[in-house]
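Trainee: Got a sequence here, can you model it:
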Amino acid sequence: MSGPLYVPVLPTKPHAAGVFRRLWPDVRAVIRPLWNLPPLPGVLPEALGTVIGTYVDRVSAVSRHGGWIDAPFGEDAQAAALAEALAVYCELGWLRPVTGPERTAEQQAGAVETARRCLRGLGVRVRVTGEWDGRLGEGVRGLLALTGPEMPLHLLVDMGAVLDDRPDAGKEALRTLDALMPLAVWRSAALLGGGFPRATADMLEEGSCEASRAEWRMWHEVRATGRAYVPLLGYGDYGVQPPGALAQAPTPGRKGGPPWGALRYTTDSAYFVVKTLTRGPDRVAVNRAAARRIIELAEFRGSGAGPGEEWLSDCANGPLTSSEGVGGPTEWLKAGNLQHMTHIVRSLSDG
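Mentor: Got it, this is the predicted structure:
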């Protein structure tokens, strides 16, 4: 396969950049993230460059091996300023611009021009929200007419919005790939699925729950077909947050939040989620017990498997008299993503 082994779909937020920096070097070397700017409602075009810099500076610094930068929630009035601001990072760093068939003509033109200047190619992100729609194929054809035959093209088939409980997700992915792969000589291609389900109070009423890895099943269904393009196809997912988390606009100064959170662990066949507490007198005891539930799983791979497992083991074995190492929502996200991303790379390398 000429493309990346793993394409995680990540937000341009401090916790995600911190995770990528803490991955072991051999794991990080085969990952090419698809970084996503959050919605920036009401930010004036003249201020976008400064605002975007606060997000992209941190991910550009950790993306030495490459990746993509996307602004999927950009407003029409922001298109030109977004393209100009992101072009700086694509030209001076290792990130590639992204567009898609549903984007505005101005956004598409800006991404194509940036790709032409940075010489590292263009990411074509095709978002499938249900059944395959042939109009998406027509939109991709129109987009490719702008690029010219010399431009390196990277296909990102995003099935993240296809519900986890749909048994036909693999079939829809195949229909999509069968339609799109013949349209160009793709430098690389990746099939992006969902990820962990959104943790809710109802889901964790019993303290923990398991969910199947639907996107992993979809990936294997596609590979099992033996299509000629399968060796070219990379794997991608949204990590330990659901796809909808990317659409959350930043809320500076926000305080509070629910009194509970979650620790997450990826096994070969399932996602395991355990309830934690963010406050209260029982917080330390409950959270260390949550980590112990994970490390006592038959599928737990041991503290030496990666930095995520190491953190969970340290948390589980810490003293009840101290909150050190218990963490909070941000640290739980980091530990979950460190474990998940390391496990994905190991699984793909072994398979």
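Trainee: CA atoms for contacts and neighbours, from now on please.
Mentor: Noted.
Trainee: And the strands in this structure?
Mentor: Taking DSSP state E to define them, one finds strands in the chain at 6-11, 34-36, 67-70, 95-99, 122-127, 153-158, 188-192, 208-212, 233-237, 260-266, 270-277.
Trainee: can I get the ones you listed in CSV with distance to residue 114 and mean neighbour count?
Mentor: CSV is the format used below for the strands of the chain (distance: least, Cα to Cα, whole Å; neighbours: other Cα atoms under 10 Å):
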stretch, distance to residue 114, mean neighbour count
strand 6-11, 21, 25
strand 34-36, 16, 25
strand 67-70, 12, 24
strand 95-99, 7, 28
strand 122-127, 8, 24
strand 153-158, 13, 23
strand 188-192, 19, 25
strand 208-212, 39, 17
strand 233-237, 24, 26
strand 260-266, 37, 25
strand 270-277, 38, 22
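Trainee: Reformat these as JSON lines; add distance to residue 244.
Mentor: Rendered in JSON lines, the data for the strands of the chain read as follows (distance: least, Cα to Cα, whole Å):
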{"stretch": "strand 6-11", "distance to residue 244": "11"}
{"stretch": "strand 34-36", "distance to residue 244": "12"}
{"stretch": "strand 67-70", "distance to residue 244": "15"}
{"stretch": "strand 95-99", "distance to residue 244": "19"}
{"stretch": "strand 122-127", "distance to residue 244": "13"}
{"stretch": "strand 153-158", "distance to residue 244": "13"}
{"stretch": "strand 188-192", "distance to residue 244": "14"}
{"stretch": "strand 208-212", "distance to residue 244": "17"}
{"stretch": "strand 233-237", "distance to residue 244": "13"}
{"stretch": "strand 260-266", "distance to residue 244": "17"}
{"stretch": "strand 270-277", "distance to residue 244": "18"}
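Trainee: For residue 227, which of these is the nearest?
Mentor: Distance to residue 227, taken as Cα to Cα, is lowest for strand 233-237 among the strands of the chain, at 10.2 Å.
Trainee: Alongside the first, I'd like the structure of this one:
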Amino acid sequence: MTEPTTEPIYVPALPARRNALAAYGALAPDVRAAVTPLWTVPPRVGPPRTPGHGRPHPPDPDALALGSHVHRALAGIARVQRDRPAWVDTRHVESGPRAFATGPPPLRPVTGTERAAWQQVACAEAAAAGGDGLGVRVRPARAVSDGRWAEGVGRLLHRIAFARCPVDLLLDLGPVDDTDHGAHRLALHALELLGPLHPWRSVVLLAGSFPRTHPEGYGAALTETGRADRDLRDLLRHTTGGLGPRPVYGDYGAHDPASADRVSDTGDDAFRGALRYTTTRTFLVGEVRADRPDHHLTVRAHARDIVDTAEFRGAAYSRGDRWLQACADGSGPPGTAHPDAWICAGHLQHLTHVARELRRNG
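Mentor: Here you go, the predicted model:
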């Protein structure tokens, strides 16, 4: 692979946490050249946030701790990006105009129709100063078919027009699954309405299908779930010919779409984790309870199950595949490490597989 142009090839929406940051930083150069992340800074405290509902979340009770949390996240993003472009969404940690923060160029701030007017203006000002543009993240309303939510996008574009900078449309469908047949129609409708509103630098279609809750059969053996987000990409490839720019594929890496909206990466139980592997059409998932004294035996058993499948691409394919192979044959870390390591390995193999697949198939 060669270095990309300004057009992104693959956009994973990732939480700005240690495991995802480490995974992106450890990607092989050919994969990094194809990946332009959308980072979301997760909340520091509080319950899970539901994006797109328009309700302001309670302010963080400790402004100093919040500032440190944001600083660490932005510094971590800047460190792993190594002067490569990415979008940064700080919706969970913005408490007011004076607290608005974004990373150094070429990190691109993100706004949206549900954001306060001060945030939209501050985002545009930061983009104008940085010179690398901004992202407009839109979550289409499934219950609204008359385009009223598209009017909100028009108002936002008018408000930020003073910045005179490139703007990317980040069309976020959130979670989709095998029964969500309306996602394809919703995506087409949104592209038809929003495409003509602006000469977008790029249009990214984000969707995720890694399971948030335990699928049926989740337990000792690996569970297989369909990759509905990938199927959506294939459908759109054949039906968006006359709707403006071809959408860039985006997903949520090897995690569920709500990951960045929670304080903990592993849900309510901080000791729950999973081994995960991405095949062409499915996710292989194995639950692990790290609070049990013999959890390392479960981890190694799941790793052996993964590497024994016909879909395993081999230890040389990525550092995530290498970690799984070492875990399976017993040459990995004693105790098989922490859930952060399992999630990191999952992101590494997923990002590598998707980026190379997109480059190969065009």
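Trainee: TM between them?
Mentor: Here the TM-score of the superposed chains, computed with TM-score structural alignment, normalised by the length of structure 1 as the reference length, equals 0.88; 339 aligned residues with a Cα RMSD of 2.5 Å.
Trainee: right, and the strands of structure 1 - which one's nearest residue 295 of structure 1?
Mentor: For the strands of structure 1, proximity to residue 295 of structure 1 was assessed by Cα to Cα; strand 260-266 is nearest, at 9.5 Å.
Trainee: Next, the angle strand 270-277 makes with the closest one.
Mentor: On the basis of axes from the mean of the first three to the mean of the last three Cα atoms, to 10 degrees, strand 260-266 of structure 1 is oriented at 160 degrees to strand 270-277.
Trainee: Which strands and helices lie in contact with strand 260-266 of structure 1?
Mentor: Applying 3 or more Cα pairs under 8 Å, 6 or more residues apart in numbering; DSSP states H and E, one finds that strand 260-266 of structure 1 makes contact with strand 270-277, helix 283-295, helix 329-350.
Trainee: could you redo the last one with a cut-off of 10 Å?
Mentor: Counting contacts by 3 or more Cα pairs under 10 Å, 6 or more residues apart in numbering; DSSP states H and E, the secondary-structure elements packed against strand 260-266 of structure 1 are strand 208-212, strand 270-277, helix 283-295, helix 307-316, helix 329-350.
Trainee: Is it possible to get CSV of these that adds distance to residue 139 of structure 1?
Mentor: Listed next are those as CSV, based on distance: least, Cα to Cα, whole Å:
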stretch, distance to residue 139 of structure 1
strand 208-212, 33
strand 270-277, 35
helix 283-295, 45
helix 307-316, 41
helix 329-350, 32
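Trainee: Please identify which of these is closest to residue 146 of structure 1.
Mentor: Residue 146 of structure 1 sits nearest to helix 329-350 of all these, at 34.4 Å, using Cα to Cα.
Trainee: corresponding residues in structure 2 for the closest one?
Mentor: Per TM-score structural alignment, the counterpart of helix 329-350 of structure 1 in structure 2 is residues 339-360.
Trainee: what sits against the residue lying closest to residue 198 of structure 2 once chain neighbours are set aside?
Mentor: With Cα to Cα, 6 or more residues apart in numbering as the measure, residue 157 is the residue that lies nearest to residue 198 of structure 2, at 8.0 Å, once sequence neighbours are left out. Residue 157 of structure 2 makes contacts with 112, 113, 120, 124, 136, 151, 167, 197, 198, as judged by Cα atoms under 10 Å, 6 or more residues apart in numbering.
Trainee: And the furthest pair within the residues you listed?
Mentor: Of all pairs drawn from the contacts of residue 157 of structure 2, the widest gap by Cα to Cα lies between 124 and 151 and measures 18.8 Å.
Trainee: the more surrounded of those two?
Mentor: A count of neighbours by other Cα atoms under 10 Å puts residue 124 above the other of residue 124 of structure 2 and residue 151, at 28 against 15.
Trainee: re earlier: among the strands of structure 1, which is nearest residue 330 of structure 1?
Mentor: If you check each of the strands of structure 1 against residue 330 of structure 1 by Cα to Cα, strand 260-266 wins as the nearest, at 9.9 Å.
Trainee: Buried residues in the match of helix 329-350 of structure 1, which are they?
Mentor: Residues of stretch 339-360 of structure 2 classed as buried under the neighbour-count rule (16 or more other Cα atoms under 10 Å) are 339-356.
Trainee: mean shift between it and structure 1?
Mentor: Following superposition, stretch 339-360 of structure 2 is found to deviate from structure 1 by 0.5 Å on average (mean Cα distance after the TM-score superposition for structure 1).
Trainee: nearest spatial neighbour of residue 217 of structure 1, skipping sequence neighbours?
Mentor: Taking Cα to Cα, 6+ apart as the measure, residue 217 of structure 1 lies nearest to residue 170, with 7.8 Å between them; neighbours along the chain are not counted.
Trainee: For the equivalent of that neighbour over in structure 2, the count of nearby residues, please.
Mentor: For residue 170 of structure 1, the aligned residue in structure 2 is residue 184 (criterion: TM-score structural alignment). The burial metric for residue 184 of structure 2, expressed as a neighbour count using other Cα under 10 Å, is 18.
Trainee: From residue 173 of structure 2, how far off is residue 184 of structure 2?
Mentor: Separation of residue 184 of structure 2 from residue 173 of structure 2 (Cα to Cα, to the nearest Å) stands at 10 Å.
Trainee: before we move on, what about residue 321 of structure 2?
Mentor: In this structure, residue 321 of structure 2 and residue 173 of structure 2 are 29 Å apart, going by Cα to Cα.
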